[in-house]
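> Take this sequence and fold it.
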Amino acid sequence: MNVTIVDYYSGNVASVINSFKKVGNELNDNIKITLSNDLETIKNSDKLVLPGQGSFTNCINSINKINGLKETLDDFVLNKKKPILGICVGMQMFADYGEEDGGCEGFGWVKGSVKKINLTANTNSGFDPMSGISLTLPHMGWNQVDCWPRNEKSEILCRGFNGNGSHFYFVHSYIFKTEDSKNVLMTSYYAEKFTCAVNKENIFGTQFHPEKSGENGLKLIKNFIEI
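Sure, this is the predicted structure:
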């Protein structure tokens, strides 16, 4: 199996590479993990991972600067229907539109938009009575995640987490507001309940960072590889 981590110069992806290689080596010697933006390598992959650091707009612009990359991703995901996992902004780019850094159009693979976390969604001051702390942005650190599998593939990704209240590591100020609740795979809470993982057919994404989430993150990576 060939798993390619898409390289579009979005930031330091060393921890993503290392986490996937660790899981791949433990699962099977025939699992090859590659970091690449070579279009033929991406086309011939069995699965893709789309990481993301920085702002929504900058990540979209970085994708568009690599000639043919967006079209190759569209073909891989929409036509060939092969699995992809977006991480953080990598997931947010699946949306129709993102408001961050002036705003721009996303990939349009999963209906919805990316908006800033509303710290006063349930309070006037940003003080969260549930945790007893004043909320700030970015939302950074460990938070509980609840999993809501919708189909056979998402059951595999949620294996070990469904109803478990597992914790993952977050660093973000914007959230993916999906139009269709059927695309919500996992939820968490910070000032407001928010979608922290999406799924539509072969498309998967997490707002949290599995590569920074210890054993739970490695378990999710393993689940994705096994879809």
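> contacts and neighbour counts: CA atoms only from here.
Fine.
> As a check, name the ranges of all helices in this protein.
In the chain, the helices defined using DSSP state H lie at 14-27, 39-43, 56-65, 69-74, 89-92, 152-157, 214-225.
> Next, the structure of the following sequence, for comparison with the previous one:
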Amino acid sequence: MIDKSRWNYASVVADIPDGATVMVGGFGTAGMPDELIDALIAHGARGLTIINNNAGNGDTGLAALIASKRVRKVVCSFPRQTDSWHFDAAYKAGEIELELVPQGNLAARIHAAGSGLGAIFTPTGYGTELAAGKETREIDGRHYVLEYPLHADFALIKADRGDRWGNLVYRKTARNFGPLMAMAAKCTIAQVSEVVALGELDPEAVVTPGIFVHRVVAAGGKS
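This is a model prediction of the structure:
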């Protein structure tokens, strides 16, 4: 019997090793899997490369992971905001590396990884410092930059509900990067508000099919 549901946050992140590349869902705080991140902090893995839309907000979630000195590199679109003080401090101290990726490119590169593409050509960034040292090409009179897929060892995402097979539905804009990240990681761990019985999810509403999800943990699972 296939059962990907778990009831303990500590157990679902226990095999994330030092140096792992981890995608973290969320657009700011919307859709961020805070309880999974807290469990990752408690787990203690270090030297992580984090792929996310931004570099943390305030003192919780991804910001707390950065503050705990566990992150070696951040790949994101919006590293600096009014409340990104933990990333700012780490970056100014030379403790963290940044790869800045325009948001459309970030989504496209994650999607390329999940779709099995070797690379993509995108017009975004052409003629700027972001294209320095990268291959460029003119296609039908327009200039493009070669970008490579973003793969991850693990993806930590948040969904509204899931079943024991790993099928997921999302709540409104909390969906954001979750479906793409689930496809691009070797192991996807989903935090959900509840795990429901098979058949309770409308198949037409399932956004992420269980084939892309390896573990599902309900909110409130002890970490």
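> where does the TM-score land?
The TM-score (TM-score structural alignment, normalised by the length of structure 2) is 0.30; 124 aligned residues with a C-alpha RMSD of 6.3 Å.
> Take the helices of structure 1 and lay them out in JSON lines including distance to residue 140 of structure 1.
Below are the helices of structure 1 laid out as JSON lines (distance: least, C-alpha to C-alpha, whole Å):
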{"stretch": "helix 14-27", "distance to residue 140 of structure 1": "17"}
{"stretch": "helix 39-43", "distance to residue 140 of structure 1": "32"}
{"stretch": "helix 56-65", "distance to residue 140 of structure 1": "17"}
{"stretch": "helix 69-74", "distance to residue 140 of structure 1": "29"}
{"stretch": "helix 89-92", "distance to residue 140 of structure 1": "14"}
{"stretch": "helix 152-157", "distance to residue 140 of structure 1": "23"}
{"stretch": "helix 214-225", "distance to residue 140 of structure 1": "15"}
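> winner for burial among those?
Mean neighbour count, computed with mean count of other C-alpha atoms under 10 Å, is highest for helix 89-92 among the helices of structure 1, reaching a mean of 28.
> Please spell out which residues along the longest helix seen in structure 2 are buried.
The helix spanning the most residues in structure 2, taking DSSP H as the definition, is helix 103-115. If you call a residue buried by 16 or more other C-alpha atoms under 10 Å, then helix 103-115 of structure 2 has these buried ones: 105-114.
> Could you list every helix and strand in contact with it?
Judged by 3 or more C-alpha pairs under 8 Å, 6 or more residues apart in numbering; DSSP states H and E, helix 103-115 of structure 2 is in contact with strand 120-122, helix 178-184.
> what do you get if the cut-off is 10 Å, keeping everything else the same?
For helix 103-115 of structure 2, the helices and strands in contact under the criterion 3 or more C-alpha pairs under 10 Å, 6 or more residues apart in numbering; DSSP states H and E are strand 71-76, strand 120-122, strand 142-147, strand 152-158, helix 178-184, strand 185-192.
> Mind checking those for the one nearest to residue 7 of structure 2?
Ranking those by their distance to residue 7 of structure 2 (criterion: C-alpha to C-alpha) puts strand 185-192 first, at 10.4 Å.
> can you give me the angle the closest one makes with strand 152-158?
Using axes from the mean of the first three to the mean of the last three C-alpha atoms, to 10 degrees, one finds that strand 185-192 of structure 2 and strand 152-158 are set 10 degrees apart in direction.
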